[in-house]
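>>> Could you look at this predicted model? Sequence included:
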Amino acid sequence: MPETFWGRIVMLIEEYSTSFLRGAGVTMIIALVGTFIGCIIGFAVGIVQTIPVSKKDNIVKRVVLKVVRFILTAYVEVFRGTPMMAQAMFIYFGSAAVFNINMSMWFAAFFIVSINTGAYMAETVRGGILSIDPGQTEGAKAIGMNHVQTMLYVIMPQALRNIMPQIGNNLIINIKDTCVLSIIGTVELFYTTKGVAGAKYLYFESFAIAMVMYFILTFTCSRILRFWESRLDGPDNYDLATTDTLAHTSGMYNYSTEKKEEE
């Protein structure tokens, strides 16, 4: 056993580098898939929560939407108001005890992270949709678009750009929070690190390596997401398009000059 801290670090990397990398890979897969599915859930819930309802609508539509919104609101509040570790224990062991459903490690991990992320994304999407100027919706309806077309082609592209930072934040959070899944036996980076530390009784050195790996994963993802955000923002300045006949005419015509020439 090396006597120095760095010597022990090097020893652990040489002996368990494959295990650390495998654990990091599992962490990234769960975080990416869970965030992706969670975004889909969040978009669906957020869109349903913002469907406009008026007294002129059919009573059946109003009652159904009210019931659905109540269920979705309960889902959002419960999963935002409880820790993921408790959710993992409740879902994984509860489903086996009550419903006799034995989840696999991968399915349980994806399911737990996805529904947890979906609850947070639902509020993000709802806020993103409501942040769009109502004039955008009015303009879309004025040219004959229905609600689905308005959301798909007008509102959601703008809302997506506004909520991109929060999507990135959720991914970063999920990379770190996958460690709670070790409680149900998910062999991700934290679980792997505990095994290495217990085998060698080198907890400080093992978790120092794990912290560096977590930082590399989160920092890399945050840089990539910021680059993507900058691409979505587009250029800072826009030139007036003068290729169109109407735009060219309206931009170049000078009434006083034309009047003098006619005289």
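Cool, got the structure. Numbers count the residues shown, from 1 in each chain.
>>> contacts and neighbour counts: CA atoms only from here.
Will do.
>>> ranges for the helices of the stretch 51-200 of the chain?
59-80, 84-98, 105-130, 134-142, 147-150, 156-177, 189-200 (DSSP state H, counting those that start in this stretch).
>>> got TSV for those, with distance to residue 27 and mean neighbour count too?
As requested, the helices of the stretch 51-200 of the chain are exported to TSV (distance: least, C-alpha to C-alpha, whole Å; neighbours: other C-alpha atoms under 10 Å):
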stretch	distance to residue 27	mean neighbour count
helix 59-80	21	14
helix 84-98	15	16
helix 105-130	10	22
helix 134-142	40	13
helix 147-150	36	14
helix 156-177	6	19
helix 189-200	6	19
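>>> will you turn these into JSON lines that also has distance to residue 47?
Formatted as JSON lines, the helices of the stretch 51-200 of the chain follow (distance: least, C-alpha to C-alpha, whole Å):
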{"stretch": "helix 59-80", "distance to residue 47": "11"}
{"stretch": "helix 84-98", "distance to residue 47": "24"}
{"stretch": "helix 105-130", "distance to residue 47": "7"}
{"stretch": "helix 134-142", "distance to residue 47": "14"}
{"stretch": "helix 147-150", "distance to residue 47": "10"}
{"stretch": "helix 156-177", "distance to residue 47": "9"}
{"stretch": "helix 189-200", "distance to residue 47": "35"}
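>>> With residue 227 as the reference, name the closest of these.
helix 156-177 (11.1 Å; C-alpha to C-alpha).
>>> Can you tell me which helices and strands the closest one packs against?
In terms of contacts (3 or more C-alpha pairs under 8 Å, 6 or more residues apart in numbering; DSSP states H and E), helix 156-177 is packed against helix 5-49, helix 105-130, helix 203-233.
>>> where's the first one relative to the chain centroid, distance-wise?
Using C-alpha atoms, centre = their mean, to the nearest Å, the distance from the centre of helix 5-49 to the centre of the chain it belongs to is 14 Å.
>>> again with the second one
Relative to its chain's centre, helix 105-130 lies at 7 Å (C-alpha atoms, centre = their mean).
>>> now the last one
For helix 203-233, the separation from the chain centroid amounts to 16 Å (computed by C-alpha atoms, centre = their mean).
>>> want to compare, so here's the second one:
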Amino acid sequence: MEAFLNSDYIKPMPYLLEGLVFTLLITFAGLFFGFIIGAFTGLGRLSKNKFIYGLSSVYVEVIRGTPLLAQILFIYFGLSQLMDLNMHKLVAAILAIALNAGAYIAEIVRGAVHSIDKGQMEAGRSIGLTKNQTMRYIIWPQAFKRMIPPLGNQFVISLKDTSLFSAIAVGEMVYKAKTYYATTFTPFETLTMVCVLYLLITIPTSIYLRRVERRLDV
């Protein structure tokens, strides 16, 4: 037991767990704001207003058409220079995840709302509800049910994407691993444990999402 605890696989765990805290913080905070952005943008993609539709579409296409790493560097270095800001690395990381995930969540929202039968809107209007009330009380609850599985998949994707923030020295798991094995010369053992920690989160999440999908029958 003592040999196991003193092995090169276990020694980096305190550093990696410290990085895991930042990984989860960036993921949850980024997806929280990303969902807000995605919800408004997704509904904007369904708008009959050409300006709102066009603005939403440009945002989605630009974000989905550029690499996340380029977005991270642009936000941290480019925007900081443009706006003369000393942007904190953690703020840049959360903003990058929020903007990136928001574009994909927008398509999830658009697809889910679009999948609801148009008769639902007509039924709501026929009983005296306004368009916004019909969306809020009839369309959105049904659409949100259909969003849950793909939103869970987006969580897994965004969680793994946090590894890219090592490029700007954010203290997430990969960065912590790199700084650790740079002094201990144990990259194989350290990175193995990084992969194990990611899998301990992503595999149960994927299993849970499949159960939810079957339960909701979506």
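Done, it's in. Note that this is a predicted model, so its numbers are computed, not measured.
>>> TM-score, when you put one on top of the other?
TM-score for the superposed chains, counting by TM-score structural alignment, normalised by the length of structure 2: 0.91, backed by 215 aligned residues with a C-alpha RMSD of 1.9 Å.
>>> Of all the helices and strands packed on helix 156-177 of structure 1, which one is nearest residue 99 of structure 1?
Comparing these by C-alpha to C-alpha, helix 105-130 comes nearest, at 14.5 Å.
>>> The closest one maps to which residues in structure 2?
Mapped onto structure 2 using TM-score structural alignment, helix 105-130 of structure 1 covers residues 89-114.
>>> circling back to that earlier point, who wins for proximity to residue 39 of structure 1 among the helices of the stretch 51-200 of structure 1?
Minimum separation from residue 39 of structure 1 across these (C-alpha to C-alpha) falls at helix 105-130, 5.8 Å.
>>> In structure 2, what sits opposite residue 214 of structure 1 in the alignment?
That one, residue 214 of structure 1, aligns with residue 198 by TM-score structural alignment.
>>> quick one: contacts for its match?
Contact partners of residue 198 of structure 2, counting by C-alpha atoms under 8 Å, 6 or more residues apart in numbering, are residue 160.
>>> Same question for residue 106 of structure 2.
So residue 106 of structure 2 contacts 35, 37, 38, 39, 40, 41, 42, 43, 60 (C-alpha under 8 Å, 6+ apart).
>>> any chance of those in CSV, plus distance to residue 183 of structure 2?
Listed next are the contacts of residue 106 of structure 2 as CSV, based on distance: C-alpha to C-alpha, whole Å:
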residue, distance to residue 183 of structure 2
35, 39
37, 41
38, 42
39, 45
40, 46
41, 45
42, 47
43, 50
60, 42
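>>> Without its sequence neighbours, what residue ends up closest to the most centrally placed residue in structure 2?
Centroid-nearest residue in structure 2: residue 158, 3.8 Å away (criterion: C-alpha atoms, centre = their mean). Excluding the flanking residues, the one nearest residue 158 of structure 2 by C-alpha to C-alpha, 6 or more residues apart in numbering is residue 27, at 6.2 Å.
>>> What is the neighbour count of that neighbour?
Residues lying near residue 27 of structure 2 (other C-alpha atoms under 10 Å) number 25.
>>> correct me, but it touches residue 155?
Yes. Under the criterion of C-alpha atoms under 8 Å, residue 27 of structure 2 makes contact with residue 155 at 7.3 Å.
>>> coming back round to it: once aligned to structure 1, how far is the match of helix 105-130 of structure 1 on average?
Overlaying structure 1 shows stretch 89-114 of structure 2 at a mean distance of 0.7 Å from the equivalent residues (mean C-alpha distance after the TM-score superposition for structure 1).
>>> aligned partner of residue 148 of structure 2 in structure 1?
Matched by TM-score structural alignment, residue 148 of structure 2 corresponds to residue 164 in structure 1.
>>> OK, contacts around the residue mapped onto residue 124 of structure 2 from structure 1?
Taking TM-score structural alignment, the alignment pairs residue 124 of structure 2 with residue 140 from structure 1. Residues in contact with residue 140 of structure 1 (C-alpha under 8 Å, 6+ apart) are 150, 154.
>>> Please apply the same query to residue 155 of structure 2.
Residue 155 of structure 2 neighbours (C-alpha under 8 Å, 6+ apart): 27, 31.
>>> quick one: which of the contacts of residue 106 of structure 2 is nearest to residue 186 of structure 2?
residue 35 (38.7 Å).
>>> Near the closest one, how many other residues are there?
22.
>>> That one contacts residue 102, doesn't it?
Yes. Contact criterion C-alpha under 8 Å: residue 35 of structure 2 and residue 102 qualify, at 5.9 Å.
>>> Confirm for me that residue 117 of structure 1 is in contact with residue 38.
Yes. Contact criterion C-alpha under 8 Å: residue 117 of structure 1 and residue 38 qualify, at 4.8 Å.
>>> For residue 57 of structure 2, give its distance to residue 135 of structure 2.
21 Å (C-alpha to C-alpha, to the nearest Å).
>>> Please apply the same query to residue 213 of structure 2.
In terms of C-alpha to C-alpha, residue 213 of structure 2 sits 23 Å off from residue 135 of structure 2.
>>> one step back: for residue 249 of structure 1, which of the helices of the stretch 51-200 of structure 1 is the nearest?
When the helices of the stretch 51-200 of structure 1 are compared (using C-alpha to C-alpha), the closest one is helix 134-142, at 24.9 Å.
>>> and residue 196 of structure 1, what is it in contact with?
Contacts of residue 196 of structure 1 by C-alpha under 8 Å, 6+ apart are 16, 202, 206.
>>> how about a cut-off of 10 Å?
Residue 196 of structure 1 is in contact with 12, 15, 16, 19, 20, 190, 202, 203, 205, 206, 207, counting by C-alpha atoms under 10 Å, 6 or more residues apart in numbering.
>>> From residue 172 of structure 2, how far off is the aligned residue in structure 2 for it?
Under the alignment (TM-score structural alignment), residue 196 of structure 1 pairs with residue 180 of structure 2. To residue 172 of structure 2, residue 180 of structure 2 is 12 Å away according to C-alpha to C-alpha.
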